[in-house]
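fold the following and give me the result.
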Amino acid sequence: MAINFVKCAESILATKVLEPDSLSALRAAAQNGLSLENMSILFTLDHTCEDQTAGAWPEFFNQSFVRLFSKAAFGSTTDSVKLCGLLASELATHQPPSLSTLKMLVLLSVGEGRATPNFRDLTHQTFMDFHSDKRILGAEDVTRIDQLIGWSRTGDIGRKDANFLFRLNDILDKPKAHPSWQALFVTSIGSHVLNDPNSPGLVDFSEAEWLIKNIEGDGSLDVNEKALLDYLDVHSPEGQNLSDLVASVSELLKVQEDSYLKTIRTLIRALETKDRYTAQHSSRVSYFSYKLGKHIGLSEKMQRKLRYGAIMHDLGKIGVPDNILNKPSGLEADEYQIIKRHPVDTVKILKPLADQHDFISIAMSHHERWDGKGYPDGLKGTETPLLSRIVAIADTWDAMVGDRIYRKAIPRDKALGILEREQNMGQWDPELLRSFIDMIRAGDEKLAKDIDAINQGEEPDEN
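Purely as a prediction, here's the structure:
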């Protein structure tokens, strides 16, 4: 009698333990053939059960999906898009992705799915979702990423692959990164830059502009980015001075960026004049966000992105009527809907900085909630980017301990008590909030001194 796959899986889920005998039974049931409907069951098992199979489960999990996405399944573009959509939906449901899932995605991307852009994009995003919280890259991770982009490097590694490597490099905790990462990062992107079929071995102005936007977007280079520029200098054709080209493009971009940032600062000052509460609020949110990023060990690059992104997070309020923005009593439903538009309006203002993706996401998502009941998109859990979740906590804290037009500031200890009572009630990332509370309790005197400096319009002491 054939073993029923669904019933076998349900019996495992009842105990939440995956034992060798259970896996053997599941493997036997799978011999009868797996359907796409079984995808959800496999994900749930991978995400829920304690694995006691000495490593046999990941192999079964991965190979099951490879069989599901066999060559026959890619008979048309429509089929591939549909299958990728189903997989994307499961990945969104089961967060954070497991290591088994990451390995499975690489197998799909470098195997039957390698000709399908959807798979590559999906795999890139899943890696970034996983590492945006973990921030540590291990030897197995480097191997999987190398497998993912390695097939591209035999011809021309795509711009999307190169952008993925830059983004992943940004979110990694550099001191703990596996040493193989730098070699992978440098040689892969170097290959992309120097193996352009239209100008092999050359770096033209547009390519240099793209490089600078990725490596100097926050005004500094990390060790991996410096190593990349050294690699390009060494491997560029004799007579081509890449350093001079990069420097000239960098200077041009800096002038353009400085000009627009001056406009942004003017808008911030105008908003502070328009709304008494906003005066210094953005600076304090920027400060608390930066301090929390530093406290949890974000890279210096990500700390700077937090600082600059948070300072701009409420710019869209400049379009809210004064009588709503400064109303001394509760807002009516229609007035609240107008206030809720400010994240989208902020993004419109920041569009000329579109290459600074993290600034945009902070502005757009700092009112999302951990339970999915926030706005404007109703993102849930880690669907909201890490930097946005940090700014959401800093924004709430400053709103609590600062004077508002309709109430006085809440005392610090009372505010901490409120956060502690409500840390698991769905508004904030519980782990991040716990770190924030610990940071506030540990830094009383220094934090108070820095906030006084900000309120006086001065820069806080960085030491």
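
for the rest of this, base every contact and every neighbour count on C-alpha atoms.
Will do.

wasn't residue 13 part of a helix?
Yes - Residue 13: assigned to a helix according to DSSP: H, G, I helix; E, B strand; the rest coil.

pretty sure it sits against residue 46.
No - taking CA atoms under 8 Å as the definition, residue 13 is not a contact partner of residue 46, at 10.2 Å.

okay, the two: which has more neighbours?
Each of residue 13 and residue 46 has its neighbours counted (other CA atoms under 10 Å); residue 46 has more, 21 against 17.

in what helix or strand does that one lie?
According to DSSP states H and E, residue 46 maps onto helix 38-48.

so residue 427 versus residue 406, what's the distance?
22 Å (CA to CA, to the nearest Å).

those two - which one has more neighbours?
Ranked by neighbour count (other CA under 10 Å), residue 427 and residue 406 place residue 427 first, with 21 against 11.

what's the closest non-adjacent residue to residue 242?
Using CA to CA, 6 or more residues apart in numbering and skipping residues adjacent in sequence, the residue nearest residue 242 is residue 233, 5.9 Å away.

what packs against the helix or strand harbouring that neighbour?
Counting by DSSP H and E, the element that carries residue 233 is helix 223-235. Other helices and strands packing on helix 223-235, by 3 or more CA pairs under 8 Å, 6 or more residues apart in numbering; DSSP states H and E, are helix 180-194, helix 242-274.

where along the stretch 251-400 of the chain do the helices fall?
In the stretch 251-400 of the chain, the helices defined using DSSP state H, counting those that start in this stretch lie at 281-295, 300-311, 322-325, 333-339, 342-350, 357-365, 386-401.

and the helix holding residue 46, what does it pack against?
Short answer (3+ CA pairs under 8 Å, 6+ apart): helix 38-48 packs on helix 5-15, helix 56-68, helix 77-93.

so residue 107 touches residue 66, yeah?
Yes - counting by CA under 8 Å, residue 107 touches residue 66, with 7.3 Å between them.

tell me, how many residues neighbour the closest residue to residue 315 other than its chain neighbours?
Among residues not flanking residue 315 along the chain, residue 346 sits closest, at 5.1 Å (CA to CA, 6+ apart). Residue 346 has 22 neighbours, counted by other CA under 10 Å.

how about the one 10 residues further on?
A count of nearby residues for residue 356, using other CA under 10 Å, gives 17.

repeat for residue 354
Residues lying near residue 354 (other CA under 10 Å) number 12.

look up how far residue 365 lies from residue 392.
In terms of CA to CA, residue 392 sits 8 Å off from residue 365.

now show me the structure for the sequence below, then we'll compare the two:
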Amino acid sequence: MKRKMLLLVEDNLVLRGALKELLSMEGFSVFAASNGLEALSIMEVVLPDLIISDISMPKMNGEEFFKMVRKRSEWIAIPFIFLTAHGDDEAILMGRSLGAEDYLVKPINQDALITTVNARLKRAQELQIVQLQEAYESSLMMLANAIESRDRYTRGHVERVRDYSLMIGEQFGLEKAQLQNLRFGAILHDIGKIYVEESILRKETSLNEQDWEVIRNHPLVGVDMLKDIPYLVSTIPVVRSHHERWDGSGYPDGLKGEEIPLLARIVAVADVFDAITSDRVYKKARPLKAAYQEILDQASILFDPEVVKIFEMLWKKGDIQKIVEMLETIPKKGENSL
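Here you go, the predicted model:
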């Protein structure tokens, strides 16, 4: 495992040496500087995982050093811990106002030092994971919307299906990992449509049997696209089965009841509700209340009755309508959602 790199900035030679030795014994790689200017020179060569800095120092003090660090985009996320003298409330307030992650009061307690450093490194890692997930989701949204953009109508379907699905999933009591799979599955549910000809997606008349064969195959095309991407494999049950129906009348496998994966049963309700309430090339949008009633009428026929029960509860609370209102700036028109 790669050792974490710390930058220690302290003008007191004895204290700097003692802290460096202590942190090195705990398994950290420690680079030391006596003031902010020295520290900035080190950072041009080494990117530390965390910075520990005194406040009162010659040439460039801790406050000035902190501000210089935060000016650089590649340094802005590095956790920063201030060292301050006992009872120096003004320095503590200054550190907090600047946005420093933490502070330690001299004389430094060994346990407090190690605990604080480890806690801040862990928190920084958690934030990096969140940022990666957000970038990852943003990329998936771009891909999904790129598929929908092949239609001459504007989009919004992917966002609404995602939000309806997550709201239902949360009420279902799904665990965090399941909600993550639901989120990405909802985003990518129609990814297989990338291979459906635009003439079919835009067709204003009834589809013929050949067209239907292509449409019914898009979940399997989606599965084929995702099966060799390790971090997307968990979305496959949704992508494959979101067109399956409770009574076995769906596609591509004719699954029925609880044979259909739960996450796919959730996305099925969200997908159909949004399709009913959105303009399509072959039909006009129906009012929200009519779509709501349609979902209720199809409980135990097309849809999982438990999923519909939660959908009904969310409707009565006004939560489904809130999603529509929140996304109403995105015109509700999309591709042929079959």
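
count of neighbours near the residue found closest to residue 246 of the first structure once you drop the neighbours it is linked to in the chain?
Excluding the flanking residues, the one nearest residue 246 of the first structure by CA to CA, 6+ apart is residue 208, at 5.7 Å. By other CA under 10 Å, 20 other residues sit near residue 208 of the first structure.

and residue 208 of the first structure, helix, strand or coil?
helix.

verify the contact between it and residue 245 for me.
Yes - shown here, residue 208 of the first structure and residue 245 form a contact pair, counting by CA under 8 Å, at 7.0 Å.

now residue 242 of the second structure: how far from residue 161 of the second structure?
11 Å.

quick one: which of these two has more around it?
Just comparing residue 242 of the second structure and residue 161: by other CA under 10 Å the higher neighbour count belongs to residue 242, 30 against 25.

identify the residue of the first structure aligned to the more buried one.
If you follow residue 242 of the second structure across to the first structure using TM-score structural alignment, you land on residue 366.

how about the helices of the stretch 251-400 of the first structure in a markdown table, adding distance to residue 442 of the first structure?
A markdown table is the format used below for those (distance: least, CA to CA, whole Å):
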| stretch | distance to residue 442 of the first structure |
| --- | --- |
| helix 281-295 | 11 |
| helix 300-311 | 19 |
| helix 322-325 | 34 |
| helix 333-339 | 34 |
| helix 342-350 | 32 |
| helix 357-365 | 26 |
| helix 386-401 | 16 |
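
and the corresponding residue of the first structure for residue 289 of the second structure, what is it in contact with?
Matched across to the first structure, residue 289 of the second structure falls on residue 413, judged by TM-score structural alignment. Not one residue lies near residue 413 of the first structure by CA atoms under 8 Å, 6 or more residues apart in numbering.

how much does the helix or strand harbouring residue 413 of the first structure stray from the second structure?
Using DSSP H and E, residue 413 of the first structure sits in helix 412-422. Here the mean offset of helix 412-422 of the first structure against the second structure after fitting is 2.3 Å, by mean CA distance after the TM-score superposition for the first structure.

map residue 172 of the second structure onto the first structure.
In the first structure, the residue paired with residue 172 of the second structure is residue 296, using TM-score structural alignment.

residues contacting the closest residue in space to its match that isn't next to it in sequence?
If the residues on either side of it in the chain are set aside, residue 296 of the first structure comes closest to residue 435, at 7.1 Å by CA to CA, 6+ apart. Counting by CA under 8 Å, 6+ apart, residue 435 of the first structure touches 292, 295-296.

pull up the aligned stretch in the second structure for whichever strand or helix holds residue 26 of the first structure.
Using DSSP H and E, residue 26 of the first structure sits in helix 20-30. On the second structure, no counterpart of helix 20-30 of the first structure exists by TM-score structural alignment.

residues near the alignment partner in the first structure of residue 193 of the second structure, how many?
In the first structure, residue 193 of the second structure lines up with residue 317, judged by TM-score structural alignment. Neighbour count of residue 317 of the first structure, defined by other CA under 10 Å: 23.

now the closest residue to residue 317 of the first structure other than its chain neighbours: how far from residue 261 of the first structure?
Closest residue to residue 317 of the first structure apart from its sequence neighbours, by CA to CA, 6+ apart: residue 342 at 5.3 Å. As judged by CA to CA, residue 342 of the first structure and residue 261 of the first structure stand 19 Å apart.

try residue 106 of the first structure
For residue 106 of the first structure, the distance to residue 261 of the first structure (CA to CA) stands at 40 Å.

cool, and residue 346 of the first structure?
Separation of residue 346 of the first structure from residue 261 of the first structure (CA to CA): 14 Å.

same check on residue 246 of the first structure?
With CA to CA as the criterion, residue 246 of the first structure and residue 261 of the first structure are 22 Å apart.

ok, now residue 153 of the first structure?
Taking CA to CA, one finds residue 153 of the first structure at 37 Å from residue 261 of the first structure.

how long is stretch 148-163 of the second structure end to end?
Counting by CA to CA, you get 17 Å between the two ends of stretch 148-163 of the second structure.

check which residues of it are buried.
Buried residues in stretch 148-163 of the second structure, counted by 16 or more other CA atoms under 10 Å: 148, 150-151, 153-163.

closest to residue 200 of the second structure out of those?
Taking CA to CA as the measure, residue 200 of the second structure sits nearest to residue 151 out of these, at 10.3 Å.

give the equivalent position in the first structure for the closest one.
By TM-score structural alignment, residue 151 of the second structure lines up with residue 275.

tell me which residues touch that match, please.
By CA under 8 Å, 6+ apart, residue 275 of the first structure lies in contact with 322, 325-326.

so among these, which ones count as buried?
The buried subset of the contacts of residue 275 of the first structure (16+ other CA under 10 Å) comprises 325-326.

wait, which of the contacts of residue 275 of the first structure is closest to residue 77 of the first structure?
residue 325 (49.7 Å).

counterpart of the residue nearest to residue 315 of the first structure in the second structure?
Superposed on the second structure with TM-score structural alignment, residue 346 of the first structure falls opposite residue 222.
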